[in-house]
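K.L.:
Have a look; sequence and predicted model below, questions after that.
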Amino acid sequence: MVLTQTIPVLDLQDFCGSDRPCRSRFVRELGVALEEIGFFAIVNHGVDPGLIQTAYQVAQTFFELPEAVKRQYEKPELHGQRGFTSFGREHAKDHPFPDLKEFWHVGREVLPEHPLGDRPLPNLSPVEVPQFHPVMTRLYLQLEACAVELLKACALYLEEPEHLISAMVQDGNTVLRIIHYPPIPAGVHPASLRSAPHEDINLITLLCEATTEGLEVLQRDGTWLPIAALPGQIIVDSGDMLQQLTNGRLKSTTHRVTNPVDSRERRFSMPFFVHPRSEVDLTPLPQCITYTGGQKFPSITAGAYLQQRLHEIGLAV
């Protein structure tokens, strides 16, 4: 069976090239997708497909280590924002049952002399898998370069200066999450899912092609739409911070990862959560307030917003 994509598919080279009509069409299609669905797929994104596959290979090597070894990299003081987070620790906002997953977070790498006000949390590196950290760091940088171009297009769609939103994520709190959904354990609650219905916290998320299907998006008619994991495509969705910044014009759409029919099937995925710097003001943009007919979201900084949501999903106390 040949899978086809169920959401709009955009070509990033239409935006990065010199053809102005293609660039304008890309901006319009991206904006409409985020207004109407909150999701689209991107091709010719500049992220090395070989690097993605290598990342999945080293991820599998890590997650197959003994539990006691993996837990050495779970540091409570980092609130799940770096290193390992064990199976069942995270839950969706307002969902009583934990997600059926374990994951690892990679953050920004900076030199000691970098002029940042707040130093990023330290990254951890599993010594048992020497390739892990260098491979994930390269992937982080390639995904970030793609994200910057997408945020430029977002700003242009909103008729704002091109670099308005992309400047917010420079030296920001962006994280790469490497997720392992192991075989479904016996005896889990029937309401437990690999990832319960939720919205992402951040501005946008770039999701490298997962190793199996399972991602679904909630449509406005209340039905769930499966999104295919196709080679060469990165899935992009808008998060709560972008919805906040645009006063609800661009949607943060509920999505989930369902359990497989074969309970022994495992799944890997790598979402790249694009965050602003902590001090960035997420007060809705004036033009978006005018467009949507009055301010619908409060003023808040990105740092305060993130801490509030980490508490809600069980990663911070």
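P.N.:
Sure, I can see it.
K.L.:
Could you use CA atoms for every contact and neighbour count after this?
P.N.:
Fine.
K.L.:
How far does the helix or strand hosting residue 135 sit from its chain's centre?
P.N.:
For residue 135, the host element (DSSP states H and E) is helix 132-157. Helix 132-157 sits 11 Å away from the centroid of its parent chain (C-alpha atoms, centre = their mean, to the nearest Å).
K.L.:
after that helix, next one along is what?
P.N.:
Scanning forward in sequence from helix 132-157 by DSSP H and E, the next helix or strand is strand 175-181.
K.L.:
That following strand - contacts with which helices or strands?
P.N.:
Judged by 3 or more C-alpha pairs under 8 Å, 6 or more residues apart in numbering; DSSP states H and E, strand 175-181 is in contact with helix 49-63, strand 102-106, strand 267-274.
K.L.:
quick one: contacts of the first one?
P.N.:
The one in question is helix 49-63. 70, 126, 128-129, 131-132, 135-136, 139, 178, 180, 208, 232, 268 (C-alpha atoms under 8 Å, 6 or more residues apart in numbering).
K.L.:
now, which of those sits nearest residue 20?
P.N.:
Among the contacts of helix 49-63, residue 232 lies closest to residue 20 (C-alpha to C-alpha), at 24.7 Å.
K.L.:
tally of neighbours for the closest residue in space to the closest one that isn't next to it in sequence?
P.N.:
Take residue 232 and drop its neighbours on the chain: the residue closest to it by C-alpha to C-alpha, 6 or more residues apart in numbering is residue 43, 6.1 Å away. The number of residues packed near residue 43 is 16, by other C-alpha atoms under 10 Å.
K.L.:
In addition, the following structure is provided for comparison:
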Amino acid sequence: MTAQTIPVLDLKDFSSEDGSGKREAFVLALGEALCDLGFFILVNHGIEQRLIDTAYGAAEAFFALPESTKAQYAIAQMKGQRGFTQFGKEHAKNSTAPDLKEFWHLGRERPTAHPVGYPNNLWPKEVPQFRPTMTALFDQLETCACQLMQACAQYLQQPESFFSKQVTEGQTILRIIHYPPIPADAIPASQRAAPHEDINLITLLCEATTPGLELLQSNGEWLPVHSAPGEIIVDTGDMLQSLSNGLLKSTTHRVTNPTSSRDRRFSMPFFVHPRPDFDLTPLSSCIERTGGNQLFPAQTAEEYLQQRLKEIGLA
């Protein structure tokens, strides 16, 4: 196995109650990784490899369908938050060139106590294994995300349950992405995913089928990041950066084009969102830890999400 270029954390350490200090060390390591790089690798995360492999099989089956069939699941009023989004529809913030990808979005199946409610999922009837597989994957990823957000809360000097209701009732989305072979008529400036930051609290990224992910370091150089089977990439989103007043970094990253235009790529990022009414105003304790000045505005998660959906072409 190739040595990792970013910190590797073991989630079993956070579950440790043996007085060894592993739990406290995990919280510190998580915080330092998200402060310095905004990224880390997670192992022993509880997501079954069999389920990840099955999910990629279901994804491949769906994206192999005729364009006219897939287009039936692109519902404009859903602003890309459920169902299918066509190739070239989304672009990065401040970029005019479309990303070279198509994707499917799904949220939680079970209802929540939140009064607004979330849109119902769409499911491709042509791929019967898609719904049970993706639902099971969503649930396992959310269980992992809950633990990570508990650790984040501790690092931010908040009660461990600070994010619990936000995660279990949030607008979290699982995105199933297909990067097809690069078309001959692609705009030269287009990339599979142009440089961007994630919108949400944190992102959990199951290992992609091929390389391509790179993060922008403070020295201006791009660092390739990979994950092997059994590893998940975790990164900070803009919402957590705002809440922490920039203590935790939402790092710019991209997916580069392959050297061979015939290569395909699949990936499955899990974007952990809070409830729409969650207040992203920087925490006073984080303001103190970052110099004493509030660097990010007072706004709700819903206000920020709608702003970003417009900026990336989905609303």
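P.N.:
Done, it's in. Computed from a prediction, not measured in an experiment: that's the story for all the values here.
K.L.:
ok so, going back, list only buried entries from the contacts of helix 49-63 of structure 1.
P.N.:
Among the contacts of helix 49-63 of structure 1, those buried by neighbour count (16 or more other C-alpha atoms under 10 Å) are 70, 126, 131-132, 135-136, 139, 178, 180, 208, 232, 268.
K.L.:
Which two of these have the greatest separation?
P.N.:
Spatial extent of these (C-alpha to C-alpha) is set by the pair 70 and 232 at 30.5 Å.
K.L.:
need the strands for structure 2, in chain order.
P.N.:
Under the criterion DSSP state E, structure 2 contains strands at 8-10, 39-43, 83-85, 102-106, 173-179, 193-196, 202-206, 213-216, 222-224, 231-236, 253-255, 265-272.
K.L.:
could I get those as TSV with distance to residue 286 of structure 2?
P.N.:
As requested, the strands of structure 2 are exported to TSV (distance: least, C-alpha to C-alpha, whole Å):
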stretch	distance to residue 286 of structure 2
strand 8-10	23
strand 39-43	19
strand 83-85	37
strand 102-106	33
strand 173-179	27
strand 193-196	24
strand 202-206	17
strand 213-216	24
strand 222-224	28
strand 231-236	15
strand 253-255	24
strand 265-272	21
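K.L.:
Tell me the one of the contacts of helix 49-63 of structure 1 nearest residue 31 of structure 1?
P.N.:
For the contacts of helix 49-63 of structure 1, the nearest to residue 31 of structure 1 is residue 208 (20.7 Å; C-alpha to C-alpha).
K.L.:
still on that earlier bit, out of the buried ones among the contacts of helix 49-63 of structure 1, which one sits closest to residue 156 of structure 1?
P.N.:
The closest of those to residue 156 of structure 1 turns out to be residue 208 (C-alpha to C-alpha; 24.7 Å).
K.L.:
Confirm for me that the closest one is in contact with residue 235.
P.N.:
Yes. Counting by C-alpha atoms under 8 Å, residue 208 of structure 1 touches residue 235, with 6.7 Å between them.
K.L.:
Quick check: which of the helices and strands packed on strand 175-181 of structure 1 is nearest to residue 33 of structure 1?
P.N.:
Closest to residue 33 of structure 1 of those, according to C-alpha to C-alpha: strand 267-274, at 18.2 Å.
K.L.:
chain center to the closest one, what's the gap?
P.N.:
Taking mean C-alpha positions (C-alpha atoms, centre = their mean), strand 267-274 of structure 1 and its chain are 6 Å apart.
K.L.:
cool, stretch 92-101 of structure 1 as well?
P.N.:
17 Å.
K.L.:
got it, and stretch 39-58 of structure 2?
P.N.:
Remark: stretch 39-58 of structure 2 is offset 14 Å from the chain centroid, using C-alpha atoms, centre = their mean.
K.L.:
Which stretch of structure 1 lines up against it?
P.N.:
Using TM-score structural alignment, the residues of structure 1 aligned to stretch 39-58 of structure 2 are 39-58.
K.L.:
Now render the helices and strands packed on strand 175-181 of structure 1 as a markdown table, adding distance to residue 150 of structure 1.
P.N.:
Converted to a markdown table, these look like this (distance: least, C-alpha to C-alpha, whole Å):
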| stretch | distance to residue 150 of structure 1 |
| --- | --- |
| helix 49-63 | 19 |
| strand 102-106 | 21 |
| strand 267-274 | 11 |
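K.L.:
Residue 291 of structure 1: which of those is closest?
P.N.:
Closest to residue 291 of structure 1 of these is strand 267-274 (C-alpha to C-alpha; 25.0 Å).
K.L.:
got the angle for the closest one vs helix 132-157?
P.N.:
50 degrees (axes from the mean of the first three to the mean of the last three C-alpha atoms, to 10 degrees).
K.L.:
Mind reading off the mean deviation between strand 267-274 of structure 1 and structure 2?
P.N.:
On superposition with structure 2, the mean distance recorded for strand 267-274 of structure 1 (mean C-alpha distance after the TM-score superposition for structure 1) is 0.1 Å.
K.L.:
Pull up the aligned stretch in structure 2 for that strand.
P.N.:
The aligned range for strand 267-274 of structure 1 is 265-272, by TM-score structural alignment.
K.L.:
tell me which residues in the matching stretch are buried?
P.N.:
When burial is assessed from 16+ other C-alpha under 10 Å, stretch 265-272 of structure 2 yields the following buried residues: 265-272.
K.L.:
Which residue in structure 1 aligns with residue 159 of structure 2?
P.N.:
Structural alignment (TM-score structural alignment) places residue 159 of structure 2 against residue 161 in structure 1.
K.L.:
got a list of what that match touches?
P.N.:
If you count contacts by C-alpha under 8 Å, 6+ apart, then residue 161 of structure 1 has residue 155 around it.
K.L.:
what's the spacing between it and residue 64 of structure 1?
P.N.:
46 Å (C-alpha to C-alpha, to the nearest Å).
K.L.:
what does residue 184 of structure 1 give?
P.N.:
Between residue 184 of structure 1 and residue 64 of structure 1 the distance is 15 Å, computed by C-alpha to C-alpha.
K.L.:
The two: who's more crowded?
P.N.:
Neighbours around residue 184 of structure 1 and residue 64, counted as other C-alpha under 10 Å, are more numerous at residue 184. The numbers are 19 against 13.
K.L.:
Excluding chain neighbours, what is closest to the more buried one?
P.N.:
Nearest non-adjacent residue to residue 184 of structure 1 (C-alpha to C-alpha, 6+ apart): residue 263, at 5.1 Å.
K.L.:
burial count for the one you found?
P.N.:
Using other C-alpha under 10 Å, residue 263 of structure 1 has 12 neighbouring residues.
K.L.:
From residue 197 of structure 1, how far out is it?
P.N.:
Taking C-alpha to C-alpha, one finds residue 263 of structure 1 at 20 Å from residue 197 of structure 1.
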